[in-house]
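A.B. asks: A predicted structure for the sequence below; I have some questions about it.
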Amino acid sequence: MEVGILAWIVLGLIAGALAKWIMPGPDRGGLIATILLGIAGAFLGGWIGSLLGFNTMGGFKPGGLVSATLGALLLLYLFRTFKR
């Protein structure tokens, strides 16, 4: 496994926790869904950030944490919206 992908998975765990802390509320998926949304949000935020030139997918940078958290917030919002 490439180190960059492993870094985004760990970053996703942090981003998922931050997203849940920023946007608290009842989630039916629980901790596992929050972690998975955080990882997916990290990939989404990192991908969009790299397209816009803010960060690269190659490792951990402070801008990556911001974009990963924003991606996790977006996915958490969409998850809550469509779960209703």
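C.D. replies: Cool, got the structure.
A.B. asks: drop to CA atoms for contacts and neighbour counts, all remaining ones
C.D. replies: Fine.
A.B. asks: Does the host helix or strand of residue 41 pack against any helices or strands, and if so which?
C.D. replies: Per DSSP states H and E, residue 41 falls inside helix 30-52. When contacts are defined as 3 or more Cα pairs under 8 Å, 6 or more residues apart in numbering; DSSP states H and E, helix 30-52 packs onto helix 3-22, helix 62-83.
A.B. asks: Got another one to weigh against that:
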Amino acid sequence: MFNIIGAIFAGLFVGALARFFYPGAVEMGWLATILLGVGGSLLAGLVTHRGKEGFHRAGCLASILGAMALILAGRLIGWGGF
């Protein structure tokens, strides 16, 4: 239970920082910000994992960069929320 709550707060923190550092306005609600942060952390974890055994958490900076990459991908695809 605490892992889920921790992931929600970490996702909110990472998503909010990614929205802050991304150039231009990124309009989305709290739930979308949390999902953006969690998705950015997962993306950064996949990139930094590079085939090693076990689960390795990505750093905060890598998670923010992963979330910013998701914002960019959403804008390139043309999703309205990004």
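C.D. replies: Noted; the coordinates are in hand. Since the structure is predicted, the reported quantities are computational estimates derived from the model, not experimental observations.
A.B. asks: Comparing the helix holding residue 41 of structure 1 with structure 2, how large is the average distance?
C.D. replies: Following superposition, helix 30-52 of structure 1 is found to deviate from structure 2 by 1.8 Å on average (mean Cα distance after the TM-score superposition for structure 1).
A.B. asks: gap between that helix and the chain center?
C.D. replies: Counting by Cα atoms, centre = their mean, to the nearest Å, helix 30-52 of structure 1 is centred 3 Å from the centre of its parent chain.
A.B. asks: For whatever residue of structure 2 lines up with residue 74 of structure 1, grab the count of nearby residues.
C.D. replies: In structure 2, the residue paired with residue 74 of structure 1 is residue 69, using TM-score structural alignment. Residue crowding around residue 69 of structure 2 was assessed by other Cα atoms under 10 Å; the count is 17.
A.B. asks: ok, now which ones touch the counterpart of residue 59 of structure 2 in structure 1?
C.D. replies: Alignment note (TM-score structural alignment): residue 59 of structure 2 maps to residue 64 of structure 1. Listed by Cα atoms under 8 Å, 6 or more residues apart in numbering, the contact set of residue 64 of structure 1 reads 45, 46, 49, 55, 56.
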